[in-house]
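In: here are the coordinates; sequence isn't available:
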């Protein structure tokens, strides 16, 4: 498998998390971050938003958004097609 995986959540912890999906592929920044912000508002603290994005700017914008908003970037998967999957935990 050519995909680079960066995973900060132990597998056992995933079993107890509520994971919500957001497909932001095809959207240009800042739209992926704006959609993530909107979805995170409806989630409970500790829930995880798994966002799929293919805009290269998201590689900078998503970590910055998490840092500024206080949410936690728990992991990222760099897909072989150039897209990323981000796991964002609501703080």
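Out: Cool, the structure landed. These numbers come from a predicted model, not from an experiment.
In: contacts and neighbour counts: CA atoms only from here.
Out: Noted.
In: From the contact counts, what lies against whichever strand or helix holds residue 65?
Out: Secondary structure assigned from DSSP states H and E places residue 65 in helix 58-69. Contacts defined by 3 or more Cα pairs under 8 Å, 6 or more residues apart in numbering; DSSP states H and E place helix 58-69 against helix 31-41, strand 72-78.
In: Okay, one more to line up with it:
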């Protein structure tokens, strides 16, 4: 999937992936897509709740079990202003 900006949140634990995502989204235009890669298993529920609460759209969520530490990949579309 295409994206406009990428955030590497691997190795970070809650709440840092969400806080870094929020900051990264402030740097992209409305309608653009942010790709986030995280290793915290709690990030799955955290990002779902974050998108629901903020109005951003979760376009895709995937797991990469082949990485040394399981990775969770999210594509989030920034909501319109």
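Out: Yes, it's here. Remember, predicted model here, so these are calculated numbers, not experimental data.
In: quick one on the thing from earlier: buried deepest among the helices and strands packed on helix 58-69 of the first structure, which one?
Out: Greatest average neighbour count among those goes to strand 72-78 (a mean of 18), per mean count of other Cα atoms under 10 Å.
In: To what extent does that one diverge from the second structure after superposition?
Out: Compared with the second structure after fitting, strand 72-78 of the first structure deviates on average by 0.7 Å (mean Cα distance after the TM-score superposition for the first structure).
In: What helices and strands are in contact with that strand?
Out: Helices and strands touching strand 72-78 of the first structure, as assessed by 3+ Cα pairs under 8 Å, 6+ apart, comprise strand 4-7, helix 58-69, strand 84-89.
In: from these, which stretch is densest packed?
Out: Comparing these by mean neighbour count (mean count of other Cα under 10 Å), strand 84-89 comes out on top with a mean of 24.
In: Need the contact partners of that one.
Out: 45-54, 59, 66, 71-79 (Cα atoms under 8 Å, 6 or more residues apart in numbering).
In: Onto which residues of the second structure does that strand map?
Out: Alignment note (TM-score structural alignment): strand 84-89 of the first structure is matched to residues 72-77 of the second structure.
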